[in-house]
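Visitor: let me see the structure of the following:
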Amino acid sequence: MKTMNGLRVVLGVAVAAVSIGAWAQGGASAGASAGTAASVSGGLTAKAARQANRALRRKVYAALAKHKEIDAGDIGITAKGGAVTISGTVPDASQIDTVAGVAKGVAGVTSVTSRLTVRKPFGQ
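Guide: Below you'll find the predicted structure:
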């Protein structure tokens, strides 16, 4: 009985070790092919593309901060390859167009998608 339990444990460990090894190899090749695809398609490595997207996002936030009439406290910005998506809430409907216009004026922005909504007063 003890021998049978010992064999089960050894077999379980062996299966787990093989599974982890196969998973690690699959992940490495998938990451390499994704990096190759990114470098071929855009001329940027995946790391450089992420840095460029973060830099563009910071530029849009900075541009919004210069406009004191915009309440950007509940605004989120996502950038990917020059395409900017703005989401969140603003207190006034007029700010939706203002935010989109400011974002379009930032160097490096190729398109702007606005998913902004007007914040409803508490209790309504």
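Visitor: going forward, measure contacts and count neighbours with C-alpha atoms only.
Guide: Fine.
Visitor: burial of residue 73, as a residue count?
Guide: Neighbours of residue 73 under the rule other C-alpha atoms under 10 Å: 10.
Visitor: would you agree it falls within a strand?
Guide: No: read with DSSP: H, G, I helix; E, B strand; the rest coil, residue 73 is coil and lies in no strand.
Visitor: now the residue nearest to the spatial centre of the chain, what's its secondary structure?
Guide: For the chain, residue 78 is the residue whose C-alpha lies nearest the centre (C-alpha atoms, centre = their mean; 6.7 Å). Three-state call for residue 78 (three-state DSSP): strand.
Visitor: and it, how far is that from residue 27?
Guide: 26 Å (C-alpha to C-alpha, to the nearest Å).
Visitor: contacting residues around the residue nearest to the centre of the chain?
Guide: With contacts defined as C-alpha atoms under 8 Å, 6 or more residues apart in numbering, residue 78 is in contact with 57, 84, 85, 86.
Visitor: now the second one, please; I'll put the structures next to each other:
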Amino acid sequence: MKAIDGLGVALGVAIAAASISAWAQDGASAGASAGTAVTASGGMTAKATWQANRALRRKVYAALAKHKEIDAGDIGITAKGGAVMISGTVPEASQINTVTEVVKGVAGVTSVTSKLTLQRPFGQ
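Guide: Reported below is the predicted structural model:
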């Protein structure tokens, strides 16, 4: 009886050791794949990416503010990895092209998508 109990304990220890070893290897491979993902994305964490997008958005707003002929009060800017989307309304049709050109000239902007529309007067 004692031999069977001892064999059961030994078998239990062997199974536990094998599962711990397998879990450790799985964790190592998950860490390796996570490291690969960080390297593939340029080594930026989610927070750093968010900060870079926010900084680019601020640069675009600052560039628009320098152009007094642009009424940027109803313009929204979204930046993601150098791609900038402009949305909102402008009072004059000529400002749509002007805004797009100003945004294209900002350092760090790789592409511009304009969803600007012409502002309609009230009552129309």
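Visitor: which helices and strands sit right next to the longest helix along the first structure?
Guide: Longest helix in the first structure, counting residues (DSSP state H): helix 2-42. Under the contact definition 3 or more C-alpha pairs under 8 Å, 6 or more residues apart in numbering; DSSP states H and E, helix 2-42 of the first structure sits against helix 46-66.
Visitor: list the buried residues of the helix it packs on.
Guide: Judged by neighbour count using 16 or more other C-alpha atoms under 10 Å, the buried positions of helix 46-66 of the first structure are 46, 49, 52, 53, 54, 56, 57, 59, 60, 61, 64.
Visitor: and it with helix 2-42, angle?
Guide: 70 degrees (axes from the mean of the first three to the mean of the last three C-alpha atoms, to 10 degrees).
Visitor: which other helices and strands does helix 46-66 of the first structure contact?
Guide: helix 2-42, strand 75-80, helix 94-104.
Visitor: distance to residue 120 of the first structure added to these, as JSON lines?
Guide: Rendered in JSON lines, the data for those read as follows (distance: least, C-alpha to C-alpha, whole Å):
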{"stretch": "helix 2-42", "distance to residue 120 of the first structure": "42"}
{"stretch": "strand 75-80", "distance to residue 120 of the first structure": "15"}
{"stretch": "helix 94-104", "distance to residue 120 of the first structure": "14"}
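Visitor: those: which one's closest to residue 68 of the first structure?
Guide: Nearest to residue 68 of the first structure among these is helix 94-104 (11.2 Å), distances taken as C-alpha to C-alpha.
Visitor: and residue 110 of the first structure, how close does it get to residue 17 of the first structure?
Guide: Distance from residue 110 of the first structure to residue 17 of the first structure, by C-alpha to C-alpha: 47 Å.
Visitor: now swap in residue 76 of the first structure and tell me
Guide: As defined by C-alpha to C-alpha, residue 76 of the first structure lies at a distance of 42 Å from residue 17 of the first structure.
Visitor: do residue 99 of the first structure as well
Guide: As for residue 99 of the first structure, its distance to residue 17 of the first structure is 53 Å (criterion: C-alpha to C-alpha).
Visitor: neighbour-wise, which of the two wins?
Guide: Using other C-alpha under 10 Å, the more surrounded residue of residue 99 of the first structure and residue 17 is residue 99, with 23 against 12.
Visitor: can you verify my assumption that that one contacts residue 64?
Guide: Yes: here residue 99 of the first structure reaches residue 64: they are 7.0 Å apart, a contact under C-alpha atoms under 8 Å.
Visitor: joint contacts of those two?
Guide: Common neighbours of residue 99 of the first structure and residue 64 (C-alpha under 8 Å, 6+ apart) are residue 70.
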